[in-house]
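>>> Need coordinates for the below:
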Amino acid sequence: MDDHTIMPRALATRIRSGKHVAVVDVRDRDEFETWRVDGPNVDAAQVPENRFVQAEVTGGAADLVDGLAEPVVAVCGRGEASDYAAELLREDGVDAVNLAGGMDEWARVLLAEPVPTDGPATVVQYQRPSSGCLGYLVHDGDRAAVVDPLRAFADRYVDDASERGVEIDYAVDTHVHADHVSGVRAVAETADAEPVLPEGAADRGLAFDATLVGDGDELPLGDATLSALAAPGHTSEMTAFRVDDAVLTGDSLFLDAVARPDLEATADPEAAARTLYGTLHDRLLALPDDTVVAPGHYELDARPRTGDAYAATVGDLRESLPALSMAEDEFVAHVTGNLPDPPANHERVIAVNLGREAADDGTAFELELGPNNCAAG
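Alright, predicted model coming up:
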């Protein structure tokens, strides 16, 4: 690409590193407020495209980004209107670049970073900066499992495993996801692997064949083992997986928040919050303090906590996460009283992930665009 564009992957790594990024988003206000490029040091402003059209006639394009530190990254849906805006800004003396492909290509970025563990297994964390979704490739010897894969990147996991010289035996979901379309079936089909879900998924209406695991069940991977650890609360079937000194907590415990308890249609949020409280204190916080927590999501304004991975120890989270020091009633009020809007299209996404509705690849990609919103305050 030329000096007037920035590729989405390059922007993602810059944001993750904590460097300042200034963004001017030329989409409509509602699109901007629903979903945008975000991060710990992102300064974003929404200036609709028609303001730049006016500025081309009257001048003063630079005034539209007054207050944003240069260089400025211009963003739109597909990278066309923002390219026009970036060009006008440059003509008016502003150091401006265009995000190639816009938000459409931003949603296709998937970064991979190692999660340090003390044991035979290698754990790779996949990070989707457009939504904060995290997934994992776990392997030892020549055997591997993919945990919480995204359907949009099914081929990526298989290709990465091949490059590492390992074969995927299992495609695993920690629960029935509400924020993204699961890649379990796509990975299993592509890699000739075994789809694996928690046994409680059957009670929620699972409509495709899969291996179901319960608390204490094990999936062997060379000399390592994925051990199921029931962790209900976010959903009734939520299951974490231990490997070596790490625990893949799915949507139960994050680095900056705990799970929301209201995305399962039949659940009573207050009762589910009490179940989550028990899961956190009796199961996850009962693990050794040096256990590495590798969650299913991260907040978009968070920084990596272990190298370039979004991971932290149980002991660190016990000290840094206020919700974990609350008494039960306070915790329940906190969790149920700080609920963001649900993920986009969550009811249909759940139906697709249960196999009760079909969605082609294009539809699946559109269904899940936006932030994950799976955490409570």
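>>> CA only for contacts and neighbour counts going forward, please
OK.
>>> Please give me every residue in contact with Tyr298.
Contacts of Tyr298 were listed using C-alpha atoms under 8 Å, 6 or more residues apart in numbering, and they are 132-134, 254-256, 310.
>>> Would you format those as JSON lines with neighbour count included?
As requested, the contacts of Tyr298 are exported to JSON lines (neighbours: other C-alpha atoms under 10 Å):
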{"residue": "Gly132", "neighbour count": "21"}
{"residue": "Cys133", "neighbour count": "26"}
{"residue": "Leu134", "neighbour count": "25"}
{"residue": "Phe254", "neighbour count": "25"}
{"residue": "Leu255", "neighbour count": "25"}
{"residue": "Asp256", "neighbour count": "18"}
{"residue": "Tyr310", "neighbour count": "26"}
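>>> Among these, which ones are in strands?
The members of the contacts of Tyr298 that map onto strands under DSSP state E are 133-134.
>>> What are the boundaries of the helices in this structure?
With DSSP state H, the ranges of helices along the chain come out as 8-16, 29-34, 49-58, 81-91, 102-106, 154-163, 184-191, 269-279, 314-320, 328-336, 346-354, 361-367.
>>> For these, give me CSV that also has mean neighbour count.
Output for the helices of the chain, formatted as CSV (neighbours: other C-alpha under 10 Å):
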stretch, mean neighbour count
helix 8-16, 18
helix 29-34, 13
helix 49-58, 15
helix 81-91, 22
helix 102-106, 21
helix 154-163, 17
helix 184-191, 21
helix 269-279, 21
helix 314-320, 16
helix 328-336, 17
helix 346-354, 21
helix 361-367, 15
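>>> Just send these back as a markdown table, with distance to Thr291 too.
Listed next are the helices of the chain as a markdown table, based on distance: least, C-alpha to C-alpha, whole Å:
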| stretch | distance to Thr291 |
| --- | --- |
| helix 8-16 | 24 |
| helix 29-34 | 35 |
| helix 49-58 | 49 |
| helix 81-91 | 45 |
| helix 102-106 | 33 |
| helix 154-163 | 25 |
| helix 184-191 | 26 |
| helix 269-279 | 16 |
| helix 314-320 | 6 |
| helix 328-336 | 23 |
| helix 346-354 | 30 |
| helix 361-367 | 34 |
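>>> Tell me the one among the contacts of Tyr298 nearest to Arg283.
Among the contacts of Tyr298, Phe254 lies closest to Arg283 (C-alpha to C-alpha), at 14.7 Å.
>>> Quick check, central residue of the protein?
With distances taken as C-alpha atoms, centre = their mean, the chain has Cys133 as the residue nearest its mean C-alpha position (0.8 Å).
>>> the strands in the stretch 151-300 of the chain, which residues?
Using DSSP state E, counting those that start in this stretch, the strands of the stretch 151-300 of the chain run over 167-172, 194-198, 211-213, 218-221, 224-230, 239-243, 246-250, 292-295.
>>> Show me what the last one is packed against.
Here strand 292-295 touches strand 246-250, strand 312-313, going by 3 or more C-alpha pairs under 8 Å, 6 or more residues apart in numbering; DSSP states H and E.
>>> other SSEs contacting the shortest one?
Here strand 312-313 is seen to pack against strand 292-295 when contacts are counted using 3+ C-alpha pairs under 8 Å, 6+ apart.
>>> Second chain to compare with the first, below:
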Amino acid sequence: MNDDDTASVSPAALYERIEADERTTLLDVRNRDEFESWRIEGPDAVQVPYSEFVAAKARGEVDDLLADLDLREPVVTVCPRGEASEMVAELLRERGVEAENLEGGMEGWARLYVTDEVPAMGATVTQYDRPATGCLSYLVVAGDEAAVIDPLRAFADRYVADAENAGAELKYAIDTHVHADHLSGVRAVADESGAEPVLPAGAPDRGLAFDATLLADEARLEVGEKELTAVHAPGHTTELTVLRLDEILFSGDALFLDSFGRPDLQSGDEGARDLAATTYDTLRGRLLSLPDESLVAPGHRTPTAEPAEDGTYTARLAEVRQKISLPDDREAFVSRVVESLPPRPANFEAIVPTNLGTQDVDDETAFELELGPNNCAVAAE
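Model prediction:
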């Protein structure tokens, strides 16, 4: 038993426990719909609304409630911001349960950002992972120059500091496409570091309202003595363009480790079939036909994705090909995709115009808009 009435665990410490596969039970006291739409993946989870604990405490029935739950210790309590769950953790500790409260709740979890290094020749490639949403970003350092790919606005200062610590100047801040699930950090990084903002050549057709270098198919960006080569890969969006660095494929939302990007976020249900067909053509004709040893470094990790032995969310294309069911019948693929789309990302209708620069939001609002699952992938079969 922990006698500290304010015992808590930081998001970073909880993440380490999850990665080490240490036994932990998450007691999530949010409402059922909040829990089902977005939760911490990994450990055993039990959902009981905070209101049930309040009612049980008022009736003197907390022990009965806990007996029904039969929680496996240790327990970490979770709520939106760590306030209601702190009271529940205290109730548990008073009854001899080993319980801690997650600092900051799900909002604190969304502020966690972790890194691993992707093997690369003649360059250092850092993969940034936001466990709360599965968003992946990359910092490429070659010599005294660097580029950041798909940066998040909430962590713009992190890329700048990491490039500086590596003795490199941030030359480019690149988006593979106009994101719908998170606020882009391209402009924030550019403002802070002087890096050149770069977006795919098709972004103006979607209403891009700020100055940026436009990246056409097969265009190249020099970073130190290395080159990033653009590969137009439409489907998830019309402008989506992935980048190659030697054998590494920074695939954005075109290709994940076990899935691919959904086709309905740009033009809604009415355009989903056309973009699903385009996705099929891109996967079959451009991406899955690349050499087997290509290392896929995606823009998101799905809840079912498994990390590589080195801890990164990357995989050889030969492995990815085996996990993605791509039938010979193009129309069958289209029908399967449009009929199995998950709920759209929360607030995507506000996030897209913000990323295009047609509207502006402050940092606090930007962070709130991102809370929740990204849901950018088509559900794997």
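>>> before we move on, back to that, what's the match for the residue nearest to the centre of structure 1 in structure 2?
For Cys133 of structure 1, the aligned position in structure 2 is occupied by Cys135, per TM-score structural alignment.
>>> swap in Arg356 of structure 1?
Here Arg356 of structure 1 is matched to Thr358 in structure 2, going by TM-score structural alignment.
>>> Ala22 of structure 1 touches Gly39, doesn't it?
No. Ala22 of structure 1 lies out of contact with Gly39 (C-alpha atoms under 8 Å); the separation is 10.5 Å.
>>> if we can go back for a sec, could you tell me which residues make contact with the match of Arg356 of structure 1?
Thr358 of structure 2 is in contact with 207-209, counting by C-alpha under 8 Å, 6+ apart.
>>> sorry, back to before: wait, which of the helices of structure 1 is closest to Glu299 of structure 1?
Closest to Glu299 of structure 1 of the helices of structure 1 is helix 8-16 (C-alpha to C-alpha; 11.6 Å).
>>> what's the distance between the closest one and the middle of its chain?
For helix 8-16 of structure 1, the separation from the chain centroid amounts to 15 Å (computed by C-alpha atoms, centre = their mean, to the nearest Å).
>>> contacts for that helix?
Residues outside helix 8-16 of structure 1 that contact it (C-alpha under 8 Å, 6+ apart) are 21, 39-42, 99-101, 105-106, 109-111, 129, 303-304, 308.
>>> what about 7 Å?
Helix 8-16 of structure 1 is contacted from outside by 21, 39, 99-100, 105-106, 109, 129, 303, using C-alpha atoms under 7 Å, 6 or more residues apart in numbering.
>>> Redo those as JSON lines? Include distance to Gly119 of structure 1.
Shown next, in JSON lines, are the contacts of helix 8-16 of structure 1 (distance: C-alpha to C-alpha, whole Å):
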{"residue": "Val21", "distance to Gly119 of structure 1": "38"}
{"residue": "Gly39", "distance to Gly119 of structure 1": "32"}
{"residue": "Leu99", "distance to Gly119 of structure 1": "40"}
{"residue": "Ala100", "distance to Gly119 of structure 1": "40"}
{"residue": "Glu105", "distance to Gly119 of structure 1": "36"}
{"residue": "Trp106", "distance to Gly119 of structure 1": "35"}
{"residue": "Val109", "distance to Gly119 of structure 1": "30"}
{"residue": "Pro129", "distance to Gly119 of structure 1": "28"}
{"residue": "Arg303", "distance to Gly119 of structure 1": "25"}
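>>> And Gly299 of structure 2, what's its match in structure 1?
Using TM-score structural alignment, the equivalent of Gly299 of structure 2 in structure 1 is Gly296.
>>> so its match touches Leu134, yeah?
Yes. Under the criterion of C-alpha atoms under 7 Å, Gly296 of structure 1 lies in contact with Leu134, with a separation of 4.8 Å.
>>> and Met7 of structure 1, how far is that from Arg108 of structure 1?
Applying C-alpha to C-alpha, to the nearest Å, the value for Met7 of structure 1 to Arg108 of structure 1 is 11 Å.
>>> one step back: how do the contacts of Tyr298 of structure 1 look in structure 2, which are kept?
Contacts conserved in structure 2 for the contacts of Tyr298 of structure 1, using both residues aligned by TM-score structural alignment, their matches' C-alpha atoms under 8 Å: 132-134, 254-255, 310.
>>> Between these, which sits nearest Asp244 of structure 1?
Closest to Asp244 of structure 1, out of all of these and judged by C-alpha to C-alpha, is Tyr310, at 17.5 Å.
>>> just the helices and strands packed on strand 292-295 of structure 1: most buried one?
A comparison of these by mean neighbour count, using mean count of other C-alpha atoms under 10 Å, puts strand 246-250 on top with a mean of 26.
>>> Could you tell me where it falls in structure 2?
Against structure 2, strand 246-250 of structure 1 falls on residues 248-252 (TM-score structural alignment).
>>> picking up where we left off before, Leu226 of structure 1: which of the helices and strands packed on strand 292-295 of structure 1 is closest?
Closest to Leu226 of structure 1 of those, according to C-alpha to C-alpha: strand 246-250, at 9.3 Å.
>>> Mean distance between that closest one and structure 2 after superposition?
After superposition onto structure 2, strand 246-250 of structure 1 sits on average 0.3 Å from its aligned residues (mean C-alpha distance after the TM-score superposition for structure 1).
>>> picking that back up, dump the contacts of Tyr298 of structure 1 to CSV, plus distance to His281 of structure 1.
Formatted as CSV, the contacts of Tyr298 of structure 1 follow (distance: C-alpha to C-alpha, whole Å):
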residue, distance to His281 of structure 1
Gly132, 25
Cys133, 24
Leu134, 23
Phe254, 14
Leu255, 16
Asp256, 16
Tyr310, 21
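>>> which one of the contacts of Tyr298 of structure 1 is nearest Glu218 of structure 1?
Minimum distance to Glu218 of structure 1 across those is 21.9 Å, recorded for Leu134 (C-alpha to C-alpha).
>>> Pretty sure that closest one sits against Arg128.
Yes. Counting by C-alpha under 7 Å, Arg128 is a contact partner of Leu134 of structure 1 at 6.5 Å.
>>> mind listing what the closest residue in space to the match of Gly299 of structure 2 that isn't next to it in sequence touches?
Leaving aside its sequence neighbours, Gly296 of structure 1 sits nearest to Gly250 (C-alpha to C-alpha, 6 or more residues apart in numbering; 4.2 Å). By C-alpha under 7 Å, 6+ apart, the contact set of Gly250 of structure 1 is 174, 240, 295-296.
>>> For Leu152 of structure 2, give me its contacts.
With C-alpha under 7 Å, 6+ apart, Leu152 of structure 2 has these contacts: 183-185.
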